[in-house]
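Enquirer: just coords:
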């Protein structure tokens, strides 16, 4: 049994970052950095219970979106012989990627012998197939093999996984929401992968006395009688689940003013972050937060809450810079502009 997401004490930014990615998968995923025992893995796994249903192509191993023009090889072949694809509902999932994964297990394999003998493709799906339109979770992401990181970056950039062997190829969509957790004490993350995460949050051990007592109480109650604990938290879970579903439906109706857009660009310029991705991520995350809060328009508060998540890992760090200097600079930038 999984500890309920809404029963997690504190760590509000981490929980917000995860929920925003459910509401709008184009936010770009979340990296959670922190020491052991701070609830990183618990929160990600608990999120699975709140994930909504999505519409997929009936019988498709890759959960293709029937409305999308990007389909797997199998669905493309089906569509060639009929007017429309069958549809069914499936619940979104959190798919875990183990550290020692091989290339074949990640991207899948083609049965060349079968193709040569029978003239048809036989593809054994990998983790990327399971992860399409789902969450892909990597614990200790900073310890992932460089070759596997390269494959993930390629798939994330293209939104597609192509496997080729001996002149035979098979492709399927690979649009996953990447969530990684790591302990910075165990090593850094490659800059290319760090920038690929739309949002990032640093979690620390909770120092508040009352909160620490409450953490112990809830964990003890869950361990003693999980069923009773889950029943007690079912209303909170249901409420958040309904808010997420409503936010997903209203997301495209959320609007923003030119003033808000200019404020976002002012923030990213003042924070001296590279590229245009930070502007896009902040706007997408702010729109998702506005939808979650029931706003019709993006507010400065939406920008303030999401800018922290979108910029903390993109701030330039000087040699021998004091811990927390970047965060203080970001706070100053937001206070001056917003």
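Expert: Perfect, I can see it now. All of these numbers come straight from a predicted model, not from anything done at the bench.

Enquirer: drop to CA atoms for contacts and neighbour counts, all remaining ones
Expert: Noted.

Enquirer: ok, then the element right after the host helix or strand of residue 236?
Expert: Assessed by DSSP states H and E, residue 236 sits inside helix 226-250. Going down the chain from helix 226-250, the next helix or strand is helix 258-271, by DSSP H and E.

Enquirer: putting a second one here so we can go through both:
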């Protein structure tokens, strides 16, 4: 199997790469939704990032990639403490996947006749501690969307059939991509994505030529191309690992929390998920920059990707969602802060 295209070799698409890196630093941000033209590197980016990340430690043979034997579900019948290092999982969820393939299938006959919980793990089990990638996510069937909403909320997959119940951890970074011309995403699922961004094909000759050169070099001599970009990929990996190590120590002043709230109020964002996502994303960005505290510039850097999909529609405003967020960020941040009591 051919190794993925190097993450650092992806031309342009800086916001998409930034979003992928931030969810690698802090998976609790909630995943990435990428809308845009076909052939703009959406699937390439997620596979490249997963290949760049350090391997994870998992119990040998565990179908849910559990880190310890205590975390392995009982139905897996794993009786070893031996661990192995495996690549960060990247699992594709195809549009035509059945419910059993997604959540797993329970062998009812064996369970009733032999009293055993015979369970075949599905895609959600395989994606645990990794990435679940859905291309054309806006075309996903409604009942699969409902399943994903439940799992995204709880971090656990529950399969119940004929009075029997199977549970296992299902914590993953959800990455969805799609073409907005083919239909909108259900609001309930849209809100579950932490970050959202729009990508487009480059419109200048130099950039397009560079894309062609790199892809051609990768396909003609993969080994040499990977070696060429290995150092830059390693630098990004080290920065992610370092950011993870200091993330819990990042300080956030009340003034920054007030900024988060003021932005979401000005944007008309429903609920508090916008503030929480903005805060987590800014904290991850501060850690990636090597700072020990969140500053306004961090909020400015990540606000468009954290908030553009939480905007209420304004039929009188023809500006793109990212431009609207940037404009409101400037308006809010140019207003003097109100001193707290």
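Expert: Yes, it's here. Given the structure is predicted, the values throughout are model-derived calculations rather than measurements.

Enquirer: still on that earlier bit, who's in contact with the helix holding residue 236 of the first structure?
Expert: 1, 3-7, 19, 22-24, 50-52, 221-222, 288, 291-292, 294 (CA atoms under 8 Å, 6 or more residues apart in numbering).

Enquirer: what does stretch 188-204 of the first structure contact?
Expert: Identification of contacts with stretch 188-204 of the first structure by CA under 8 Å, 6+ apart yields 11, 13-14, 17, 27-35, 38, 40, 141-142, 149, 153, 178-179, 278, 281, 309-314.

Enquirer: what sits against residue 62 of the first structure?
Expert: Residue 62 of the first structure makes contacts with 72, 129, 130, 132, 172, 173, as judged by CA under 8 Å, 6+ apart.

Enquirer: Residue 8 of the first structure matches what in the second structure?
Expert: By TM-score structural alignment, residue 8 of the first structure lines up with residue 10 in the second structure.

Enquirer: give the contact list for its match.
Expert: 41, 45, 211.

Enquirer: so which of the residues you listed comes closest to residue 252 of the second structure?
Expert: residue 45 (30.3 Å; CA to CA).

Enquirer: Surely the closest one and residue 15 touch.
Expert: No: applying CA atoms under 8 Å as the test, residue 45 of the second structure and residue 15 come out as separate, 11.3 Å apart.

Enquirer: Give me the PyMOL select line for the contacts of helix 226-250 of the first structure, limited to the buried ones.
Expert: Typed into PyMOL, the line below selects the buried ones among those, using 16 or more other CA atoms under 10 Å:
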select buried, resi 3+4+5+6+7+19+22+23+24+50+51+52+222+288+291+292
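
Enquirer: Inside helices: which ones of the contacts of helix 226-250 of the first structure?
Expert: 19, 22, 23, 221, 222, 288, 291, 292 (DSSP state H).

Enquirer: what sits against the last one?
Expert: The reference is to residue 292 of the first structure. Residue 292 of the first structure sits in contact with 23, 243, 244, 246, 247, where contact means CA under 8 Å, 6+ apart.

Enquirer: what does the third one give?
Expert: By CA under 8 Å, 6+ apart, the contact set of residue 23 of the first structure is 244, 245, 247, 248, 251, 288, 292.

Enquirer: Give me the aligned partner of it over in the second structure.
Expert: Taking TM-score structural alignment, residue 23 of the first structure has residue 25 as its aligned residue in the second structure.

Enquirer: Can you identify each of the strands in the stretch 101-250 of the second structure by residue range?
Expert: Along the stretch 101-250 of the second structure, the stretches classed as strands by DSSP state E, counting those that start in this stretch are 104-106, 119-121, 131-135, 156-161, 164-169, 173-178, 195-199.

Enquirer: Next, format those strands as JSON lines and append distance to residue 315 of the second structure.
Expert: Putting the strands of the stretch 101-250 of the second structure into JSON lines (distance: least, CA to CA, whole Å) gives the following:
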{"stretch": "strand 104-106", "distance to residue 315 of the second structure": "43"}
{"stretch": "strand 119-121", "distance to residue 315 of the second structure": "46"}
{"stretch": "strand 131-135", "distance to residue 315 of the second structure": "29"}
{"stretch": "strand 156-161", "distance to residue 315 of the second structure": "39"}
{"stretch": "strand 164-169", "distance to residue 315 of the second structure": "42"}
{"stretch": "strand 173-178", "distance to residue 315 of the second structure": "23"}
{"stretch": "strand 195-199", "distance to residue 315 of the second structure": "19"}
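
Enquirer: Count the residues that sit near the aligned partner of residue 119 of the second structure in the first structure.
Expert: Applying TM-score structural alignment, one finds that residue 119 of the second structure aligns to residue 123 in the first structure. Applying other CA atoms under 10 Å, we find 18 residues neighbouring residue 123 of the first structure.

Enquirer: go on, the one 5 residues further on?
Expert: By other CA under 10 Å, the residues close to residue 128 of the first structure number 26.

Enquirer: got the contact list for it?
Expert: By CA under 8 Å, 6+ apart, the contact list for residue 128 of the first structure reads 106, 107, 108, 161, 174, 176.

Enquirer: hang on, the earlier thing: against the second structure, where does the helix holding residue 236 of the first structure fall?
Expert: Aligned by TM-score structural alignment, helix 226-250 of the first structure falls on residues 222-246 of the second structure.

Enquirer: Over to stretch 145-163 of the first structure?
Expert: Using TM-score structural alignment, stretch 145-163 of the first structure lines up with residues 141-159 of the second structure.

Enquirer: Stretch 188-202 of the first structure now?
Expert: Under TM-score structural alignment, the alignment places stretch 188-202 of the first structure onto residues 184-198 of the second structure.

Enquirer: Next, the buried residues of the matching stretch.
Expert: Using 16+ other CA under 10 Å as the test for burial, stretch 184-198 of the second structure gives 185, 190, 191, 192, 193, 194, 195, 196, 197, 198.
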